[in-house]
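> Attaching a predicted model along with its sequence, questions to come.
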Amino acid sequence: MNSIKKIVILGGGVSGWIAASMLAAQVRRDLCEIELIESEDIGSVGVGESTIPPVVRLITSLGIDEEDFIRETQACYKLGIKFVDWRSKNQSYFHPYGALGQRIGTQDFYQCWLKATMAGGDYPLQDFSPCSVMAAQGRFFLPAQAMNTPIGGAGYAIHLDAKLVAAYLRRYAEARGVVRSEGNYVAVERRDNGFISALVLADGRKIEGDFFVDCSGFRALLIDGAMAAGFEDWAQYLPCDRAIVVKTGAAGSRMPYTTATARKAGWSWRIPLRNATGHGYVYSSRFCSDTEAKSTLLGNLDAPRINDPRLISFKAGRRLEFWKNNCLALGLAGGFVEPLESTAIHLIARGMDYFLRFFPDLECEPSLRREYNRRMAADYQEVRDFIVLHYCTSERSDSDFWRWCQTMPLPDSLRERIELFKGHGIVREERDELFRSASWQSVFEGMGIRPAKYSPRVDNIELAQINENLKLARSAILNMVKTLPTHDDYLAGRFGVPVVDQ
């Protein structure tokens, strides 16, 4: 077999070192070398400081001790995202991770809840999510330490400092044989078939390889600059194209969730870290100047800033081919969807996971590439549609941006999901999708979209039985959550993290 003997990764940061770590964990070093090229002269975007539950699974899949990772990267826990002012001003809702209710008999929880609610029952949907209830009280406990309890179905992710994560994974990868080389890329050399044979660096060195992974960020030096893989622009669905980011000192209690607040021309995030708080304003330059955006961001900080605001320009969309010839694009080089649902790091890991499933030989057969590209395109499309859902269902009309959202074009794939849900509350779930029914149900409910009917099958259960089950389930979650430590106290007890002064 014509096996790949060397893989070269261009770019470090979180994407590069995730790629290196996953390869090092799965590929024998005596069979395939892995070399990563990065330059200290080039900074990282570093906006992906909020994650989703699959990132925790990535850590454990690498054989990394979760407690050590959280300690060394100064991470905090995350139970979901609080959305403020999205449906309308002065309204908020929570997108929780993990379970949202339990089946009643053989019937789906959401359909039972829908029947009870339509009959006049007062049962806020978020009361049946352990994560929502914990988040509302600022409490946290690891679900694995509370199995077979009312909070056992909770999920969680982490808030992290991207630079510390990159440094941690670098140590992990280098300990497993990955070679890091300092250098600035300037060009590629090619074989007769168009495949890359080597990267040429500014000092004249040539880094030869059999396969190349582009982790060069928005510059996309290989997949775009060398391979011209094409780009599908999603500006018609996601008009935000700028972000201003800044950090402040820690302020108040570290709440176990990200806050996403709708603004005049986009939205802002607040991410509590161990010793700081990350802030950013994602906005559309069609509806807001950079000066106005900076003023909005700085005017809503709740603590003194510890660095200067930084402007990032981006284009929403994805590569037409994530894998072309012997070049694979990961992270920002492959595509970008604004971080409203914290999916950036997941998509990096997903891309490398698919690559390892379809690991090629030197030929990089077109059938493998097509299947890889199909799957990645589907993943990006799913994330895009879920993000667009937050905008297109808003009732706000207080600015040009939000008025545009009310009549915005919708992808056919999202339009079909919305129509299906509005009918009987059915969520279309494709195999291996990231966002499951509970996520779609939470956002639909938060944005005021409720089905016209419940499933007729639910009439197999008497309304009185459903009401009794809902009351018991709600009380069980609430009573247990009251006994849990606050997020700050949990961090202090497990990691010795000092509580932030109020």
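Arrived safely.
> drop to CA atoms for contacts and neighbour counts, all remaining ones
Will do.
> Just to be sure, residue 388 is in a helix?
Yes. Counting by DSSP: H, G, I helix; E, B strand; the rest coil, residue 388 is found in a helix.
> Residue 73 reaches residue 159, doesn't it?
No. Using CA atoms under 8 Å, residue 73 is not in contact with residue 159, being 9.7 Å away.
> neighbour count winner among the two?
Neighbour count, other CA atoms under 10 Å: between residue 73 and residue 159, residue 159 has more, with 28 against 19.
> Look up the closest residue to that one, ignoring the ones flanking it.
Spatial nearest neighbour of residue 159, chain neighbours left out: residue 50 (4.7 Å); criterion: CA to CA, 6 or more residues apart in numbering.
> And for residue 358?
Distances taken as CA to CA, 6+ apart put residue 368 closest to residue 358, at 6.3 Å, once the chain neighbours are dropped.
> The one you found reaches residue 361, doesn't it?
No. Between residue 368 and residue 361 there is no contact under CA under 8 Å: 10.4 Å.
> tell me which element the nearest residue to residue 352 once chain neighbours are set aside is part of?
Nearest non-adjacent residue to residue 352, counting by CA to CA, 6+ apart: residue 19, 6.2 Å away. Using DSSP states H and E, the element containing residue 19 is helix 13-26.
> Second structure follows, compare the two:
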Amino acid sequence: MAVTHTSSPTSDGRPAPLRVAIAGGGTAGWMAAAALARLTGCEVALVESDGIGTVGVGEATIPQIRLFNRGLGIDEAEFLRETKGTFKLGIEFYGWRKAGTGYMHAFGTVGRGAGLLPFHQLWLRGRELGMAKDLGAYSLNEQAARAGRMQMWPAGQGSQPDMPWAYHFDAALYAAYLRRFAEARGVARIEGRIESAEKDGESGDIAALVLDGGRRIEADFFIDCTGFRALLAGDMPGQSFADWSHWLPCDRAVAVPCETGGGFTPYTRAAAHAAGWQWRIPLQHQIGNGMVYCSEFLSDDEAEAQLLANLDGAPLGTPNRLRFTTGMRAAPWRGNCLALGLAAGFLEPLESTSIHLIQSGIARFLSMLPRPGSPAGETAAMAGEFNRQSAFEWAAIRDFLILHYAANDRRGEPFWDRARAMELPAGLADRIELFRSTGYLSREHDELFTEAGWTQVLLGQGVMPRAAHPNADALDPAALQRLLAGIESDIAATVGTMPGHANFLRAFCMPQPAKRPAATKETAR
């Protein structure tokens, strides 16, 4: 029995819309469905089963998520209410360089440059002269985060401070929210288990999804959001997987939410331990927690016990254990099938990039959206470019994550000793050495992380340049001291005007009272 997911040419003679079938729901599936429904003319059906659980660990995001929500026309206050979300200004890394130390990778800029000199070169010179404080003193986001403050500036309010934000939210609630959004815009949800993918014998493309009970879902294009199982993408001809576990050897995670004491820190916390790290993600109703670790150095039972011993409050449920291999599918787009989310690969959520990689994959696909019946060569060319861009993006994020592990001074711990001694990808090794030698940084093409992000992590992990740029030596020390003090003073004054994060969130998310109808002669009587 075939489920009707078909289309015919429109009455005015336009070509029939592309029929897209999404296999799997969760965050990836419903993000894709919502975007296709809102931003394209495609006919969309999503197949999922209530009997199959989803992996809900991607609860922290980076500022780009705001672009996705804005593109859909989602109201920010409603979104935060529906997902029990909080604001996020950065990520605190505790114990990564060595035990007892910490730093923050905050969003936004750090300090102000002078001419062609970036701020970190001025900071290095100030440090040589003994007048510069920790780098975070010159970051508005970090100072606001550590003070527990949050603020938005109204549009058009002159010169506004640069303070980008992201969110913490319940990923399951976000998926449910996007499901309502997508279904209201015509997406058909089909309940069922996918048993197989029916292939075209000549091209190898997918012709239909075969569900339990013999139902068939036909489409022109298929998006695989079935998680680690990769039911569709993993079975496409010529598919392979790039395994990066020799650089990022953590292969297990255990996650559990816990009760909250009521405070909402506007930042994520990633605390290193002897064989990996633990995350803390504060939501309105609970705190998300997880332990990422390498099973070679820590057993599953030990990891769970360690996680439960380091919670803010009582656990809410049974810990969820996960197994994974770090890496990516070499060709996320193959034939008429695109892999998104965990079906495309896995990078641990150390820098909160999981949901961003779904978002960027969707945006990339929409920019290359094929037409129904496109020649095989045309589709293959688009798929090749999609895969090239994806490989660059994933590898750039991979290298940024590797930096956190490789540049450490946690001596005498086998996991960290091996990470410090491993051979790095050539591009990363060159970048670290160039920064250590000269303090020079550049952003390659459109890679995700900015110079400010790389600077914060390099310096936070103890990669200290040998000297500042020679042009910084020419600065008058008194002028440099005034510059540093002025930046710090401006930030302190701005943070001092901000409300507490909890109070701001409460006021921002509070539903607006319904407007009373204007009085008439009848109602005024």
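Cool, the structure landed. Worth saying up front: this structure is predicted, and the values here are computed from it rather than measured.
> and after the helix holding residue 19 of structure 1, which helix or strand comes next?
Sequence order places strand 33-38 as the next helix or strand after helix 13-26 of structure 1, per DSSP H and E.
> Look up the average distance of that following strand to its aligned counterpart in structure 2.
Following superposition, strand 33-38 of structure 1 is found to deviate from structure 2 by 0.7 Å on average (mean CA distance after the TM-score superposition for structure 1).
> What is the corresponding segment of structure 2 for whichever helix or strand comes after that strand?
Using DSSP H and E, the helix or strand that follows strand 33-38 of structure 1 in sequence is helix 53-61. Mapped onto structure 2 using TM-score structural alignment, helix 53-61 of structure 1 spans residues 63-71.
> how far out from the middle of the chain is the matching stretch?
Offset of stretch 63-71 of structure 2 from its chain centre (CA atoms, centre = their mean, to the nearest Å): 11 Å.
> swap in stretch 463-477 of structure 1?
33 Å.
> Quick one: average offset of it versus structure 2, please.
Mean deviation of stretch 463-477 of structure 1 relative to structure 2 after superposition (mean CA distance after the TM-score superposition for structure 1): 1.2 Å.
> related to what we said a few turns ago, list the contacts for the residue nearest to residue 159 of structure 1?
Counting by CA atoms under 8 Å, 6 or more residues apart in numbering, residue 50 of structure 1 touches 158-160, 258, 271, 342.
> just residue 446 of structure 1 next, same as before
Neighbour list for residue 446 of structure 1: 87, 92-94 [criterion: CA under 8 Å, 6+ apart].
> can you put those in CSV and add neighbour count?
Output for these, formatted as CSV (neighbours: other CA atoms under 10 Å):
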residue, neighbour count
87, 21
92, 16
93, 19
94, 27
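> For these, which ones persist in structure 2?
Counting by both residues aligned by TM-score structural alignment, their matches' CA atoms under 8 Å, the members of the contacts of residue 446 of structure 1 that carry over to structure 2 are 87, 92-94.
> Map residue 53 of structure 2 across to structure 1 for me.
Counting by TM-score structural alignment, residue 53 of structure 2 lines up with residue 43 in structure 1.
> any idea how far its match is from residue 480 of structure 1?
Noted for residue 43 of structure 1: a distance of 45 Å to residue 480 of structure 1, by CA to CA, to the nearest Å.
> more neighbours, those two?
Between residue 43 of structure 1 and residue 480, residue 480 has the larger neighbour count (other CA under 10 Å), namely 14 against 11.
> Helices of structure 1, residue ranges please.
In structure 1, the helices defined using DSSP state H lie at 13-26, 53-61, 66-72, 109-118, 130-136, 162-175, 290-299, 344-357, 366-392, 400-406, 412-424, 437-446, 463-481, 487-495.
> Those helices: which one's closest to residue 202 of structure 1?
Among the helices of structure 1, helix 13-26 comes nearest to residue 202 of structure 1, with 19.8 Å by CA to CA.
> what angle sits between that closest one and strand 33-38?
Relative orientation of helix 13-26 of structure 1 versus strand 33-38 (axes from the mean of the first three to the mean of the last three CA atoms, to 10 degrees): 170 degrees.
> got the contact list for helix 13-26 of structure 1?
Contact with helix 13-26 of structure 1 is made by 9-10, 34, 36, 44, 62, 162-163, 165-166, 169-170, 172-173, 176-178, 215, 330-331, 345, 348-349, 352-353, 356, as judged by CA under 8 Å, 6+ apart.
> Mark which of these are buried, thanks.
The neighbour-count test (16 or more other CA atoms under 10 Å) marks 9-10, 34, 36, 44, 162-163, 165-166, 169-170, 172-173, 176-178, 215, 330-331, 345, 348-349, 352-353 as buried among those.
> Pull up the aligned stretch in structure 1 for stretch 98-105 of structure 2.
Matched against structure 1 by TM-score structural alignment, stretch 98-105 of structure 2 falls on residues 88-95.
> what's the spacing between that stretch and its chain's center?
20 Å.
> ok, now stretch 313-333 of structure 2?
14 Å.
> now it: which residue numbers in structure 1?
On structure 1, the counterpart of stretch 313-333 of structure 2 by TM-score structural alignment is residues 303-323.
> which of the residues in that stretch are buried?
For stretch 303-323 of structure 1, by 16+ other CA under 10 Å, it's 305, 309, 311, 315-323.
> Identify the residues contacting it?
Contact with stretch 303-323 of structure 1 is made by 45, 218, 223, 229-235, 238-251, 294, 328-330, 334-338, 369, 372-373, 376-377, 380, as judged by CA under 8 Å, 6+ apart.
> got the end-to-end distance for that stretch?
Counting by CA to CA, the terminal residues of stretch 303-323 of structure 1 are separated by 44 Å.
> And stretch 328-341 of structure 2, by the same measure?
10 Å.
> Would you check how far apart the residue nearest the centre of structure 2 and residue 287 of structure 2 are?
For structure 2, the residue nearest the mean C-alpha position is residue 353 (2.7 Å; CA atoms, centre = their mean). Distance of residue 353 of structure 2 to residue 287 of structure 2, computed by CA to CA: 19 Å.
> Also residue 141 of structure 2?
21 Å.
> cool, residue 260 of structure 2 as well?
The gap separating residue 260 of structure 2 from residue 287 of structure 2 is 6 Å, by CA to CA.
> between those two, which one's more packed in?
Neighbour totals were compared for residue 260 of structure 2 and residue 287, and residue 287 leads with 26 against 19 (other CA under 10 Å).
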